[in-house]
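[1] No sequence on hand, only this structure:
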């Protein structure tokens, strides 16, 4: 396997790390691309563990990008009023539960806290490997992650904007409630669909109008579930648990004004999909 093939195997994981660090799909792609450029320049000679090397590079690139947004003071966080229970089981439960509000809460952390928490709690990178990325000792990196973990735990898990409308839309679609669907759609709503989606759904590139979209979705959401798609409110279509299609929603004034559907397998592997 050549260097590019090995890099492509790592790309989805690296993008997931970068996206959780940066909260932006475009910036995450930039960070991963920078890792590829550095690997392409240096080659693999002297790299014993390519996965770990790439994680380190992406982590450092993300750290630099976060710091360039505006320096944050790394002051001590007051832990007195926060839960203090720690341990592997607690960490696992927390990491699995922060999908809804993770990107919002991570914005409250310093760059070093954010990186230590994301790498260790969400991607199981050992503190011995996290430490050189954040420029700390393993014990100090552990403290950064612990402090971040407590701040995450202290934040309420808010429902993303538009969740109620999306839930009502999915329920109406499953139950074939045509009039309810119409009431949730803007009269000028449109849906754009990529080539893979058009082939799968047998539709044109774009559908327009509340009536057309209500008829299209009427009775169709049996395998559809709410999700965050690259941080945007959306729908994951996954019969049998395998994601075949994702649809992001745009809402204005409590009504859906646009759908964007993607079924391209390569694109689906790159998209950050967080079930709600």
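    Looks like it came in fine. No experiment lies behind these values; they were computed from the predicted model shown.
[2] Could you use CA atoms for every contact and neighbour count after this?
    Noted.
[3] Would you check that residue 263 makes contact with residue 197?
    Yes: counting by Cα atoms under 8 Å, residue 263 touches residue 197, with 4.9 Å between them.
[4] surely residue 12 meets residue 269?
    Yes: assessed by Cα under 8 Å, residue 12 is found in contact with residue 269 at 6.3 Å.
[5] which neighbours do residue 263 and residue 197 share?
    Common contact partners of residue 263 and residue 197 (Cα atoms under 8 Å, 6 or more residues apart in numbering): residue 245.
[6] picking up where we left off before, residue 12 and residue 269: which is more packed in?
    Higher neighbour count among residue 12 and residue 269: residue 12, with 18 against 14, using other Cα atoms under 10 Å.
[7] Below is structure B, check it against A:
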């Protein structure tokens, strides 16, 4: 699967290709995570891409980045098709695996800061789940990474006209389901602190003061941890649910704010081990959505 049409630099330094691959790893992880919504799956796909790269005739690869992005995308599309049936049988709502985007050791780093964009937010990733694998690939490559349609068409082995149609359909689908709001970072930080104080104290009035009237709460326990099996809608119901879980006895609890998926979030630990993540969708000075991930499989990477 050598790129015989792209132009550019030679395959780079290092006879084993490690330097070149590591240079592009952040981009590859960014593509794979957006395609799959799981850090662990993204890492597996990038590892597969490395095996393909290490076995390739790299002297014939004229543009390593294009080759690696194409390889990673195709692997991610194949994996997404395989795991779709598992997600259809998932217990309760399915949420993306939380991605830390404010720590130096995460895939958020790299020359282009590929993970710090709107397309990695919880809200957008949830919507991307409703796209077909090809629509999702086109959206990710075009909207998140700005690849030209011709390169996307080559990556997916489709005609450029067909790719443009897929892009328009995916863009329209995402826009209809994820309204955009301008959020001031300082306002968001203060609102997160108020939410944290009210949630940890079980302060019903405090929660109602920071929740939008039509706020919703989505929980993902995957059948492995306690979580609501349906979306909770309405500020009063969301506040009462949060106040109730704040009274649950937990040994050696600690809650800390951090940035997940480019937005404000709270990490809850017990004895130093993560047991829940609260990600917030903030707009117009209020919390519009609360995403709670408690499935232990989706939190294991945070312990690292």
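    That came through fine. As the structure is a prediction and not an experimental result, all values here were calculated from the model.
[8] Give the helix, strand or coil label for the corresponding residue of the second structure for residue 113 of the first structure.
    Counting by TM-score structural alignment, residue 113 of the first structure corresponds to residue 135 in the second structure. Classification of residue 135 of the second structure by DSSP: H, G, I helix; E, B strand; the rest coil places it in helix.
[9] How much space separates residue 135 of the second structure from residue 204 of the second structure?
    Distance of residue 135 of the second structure to residue 204 of the second structure, given as Cα to Cα, to the nearest Å: 42 Å.
[10] How far away from the center of its chain is the lengthiest helix in the second structure?
    For the second structure, the longest helix by residue count, based on DSSP state H, is helix 64-88. Remark: helix 64-88 of the second structure is offset 15 Å from the chain centroid, using Cα atoms, centre = their mean, to the nearest Å.
[11] what's the spacing between residue 1 of the first structure and residue 9 of the first structure?
    10 Å.
[12] okay, those two: which has more neighbours?
    A count of neighbours by other Cα under 10 Å puts residue 9 above the other of residue 1 of the first structure and residue 9, at 12 against 5.
[13] Quick check: residue 225 of the first structure is in a strand.
    Yes: assessed with three-state DSSP, residue 225 of the first structure lies in a strand.
[14] I figured it hits residue 245, correct?
    No: with contact defined as Cα under 8 Å, residue 225 of the first structure and residue 245 do not form a contacting pair (10.7 Å).
[15] Specify which residue of these two has the higher count of neighbours.
    With other Cα under 10 Å as the criterion, residue 225 of the first structure and residue 245 differ in neighbour count, and residue 245 comes out ahead with 21 against 18.
[16] give me every residue that touches that one.
    Residues near residue 245 of the first structure by Cα under 8 Å, 6+ apart: 197, 236-238, 261-264, 268.
[17] how deep is the nearest residue to it once chain neighbours are set aside tucked in, by neighbour count?
    Spatially, and ignoring its direct neighbours in sequence, residue 245 of the first structure is nearest to residue 263 (4.5 Å; Cα to Cα, 6 or more residues apart in numbering). By other Cα under 10 Å, the residues close to residue 263 of the first structure number 22.
[18] cool, and residue 264 of the second structure?
    Considering only other Cα under 10 Å, residue 264 of the second structure is surrounded by 20 other residues.
[19] Likewise for residue 215 of the first structure?
    15.
[20] Could you report the separation of it from residue 138 of the first structure?
    For residue 215 of the first structure, the distance to residue 138 of the first structure (Cα to Cα) stands at 57 Å.
[21] Residue 249 of the first structure sits in which helix or strand?
    Taking DSSP states H and E as the definition, residue 249 of the first structure sits inside strand 245-252.
[22] Quick one: distance of that strand to the chain centre.
    15 Å.
[23] any idea which helix or strand comes after it?
    Helices and strands here follow DSSP H and E; after strand 245-252 of the first structure, the next one along the chain is strand 255-262.
[24] show me the residues around the counterpart of residue 59 of the first structure in the second structure that make contact.
    Using TM-score structural alignment, the partner of residue 59 of the first structure in the second structure is residue 73. Counting by Cα under 8 Å, 6+ apart, residue 73 of the second structure touches 31-32, 35, 137, 155.
[25] Now list the buried members of the contacts of residue 245 of the first structure.
    For those, a burial check counting by 16 or more other Cα atoms under 10 Å picks out 197, 236-237, 261-263, 268.
[26] With distance to residue 207 of the first structure as added columns, please give those in CSV.
    Output for those, formatted as CSV (distance: Cα to Cα, whole Å):
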residue, distance to residue 207 of the first structure
197, 13
236, 19
237, 18
261, 11
262, 14
263, 16
268, 22
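[27] Next, give me the two most distant ones among those.
    The most widely separated members of those, counting by Cα to Cα, are 197 and 236 (13.0 Å).
[28] Counterpart of residue 44 of the second structure over in the first structure?
    In the first structure, the residue matched to residue 44 of the second structure (TM-score structural alignment) is residue 30.
[29] Could you check how far its match is from residue 60 of the first structure?
    Distance of residue 30 of the first structure to residue 60 of the first structure, computed by Cα to Cα: 13 Å.
[30] what does residue 35 of the first structure give?
    Distance of residue 35 of the first structure to residue 60 of the first structure, given as Cα to Cα: 10 Å.
[31] Next: residue 249 of the first structure.
    Taken as Cα to Cα, the span from residue 249 of the first structure to residue 60 of the first structure is 33 Å.
[32] Helices of the stretch 1-150 of the first structure, start to end?
    3-22, 25-42, 50-68, 88-97, 102-106, 111-117, 127-134, 138-154 (DSSP state H, counting those that start in this stretch).
[33] residue contacts, residue 34 of the second structure?
    Contact partners of residue 34 of the second structure, counting by Cα under 8 Å, 6+ apart, are 119-120, 125, 140.
[34] Which of those are still contacts in the first structure?
    Counting by both residues aligned by TM-score structural alignment, their matches' Cα atoms under 8 Å, the contacts of residue 34 of the second structure that remain in contact in the first structure are 125, 140.
[35] what sits against the closest residue to residue 138 of the second structure other than its chain neighbours?
    Spatially, and ignoring its direct neighbours in sequence, residue 138 of the second structure is nearest to residue 167 (5.8 Å; Cα to Cα, 6+ apart). The contact partners of residue 167 of the second structure, by Cα under 8 Å, 6+ apart, come to 135, 138-139, 142.
[36] Out of those, the closest to residue 235 of the second structure would be?
    residue 139 (32.5 Å).
[37] burial count for the closest one?
    For residue 139 of the second structure, the count of nearby residues is 28 (other Cα under 10 Å).
[38] residues in contact with it?
    With the criterion set at Cα under 8 Å, 6+ apart, residue 139 of the second structure makes contact with 167, 170-171.
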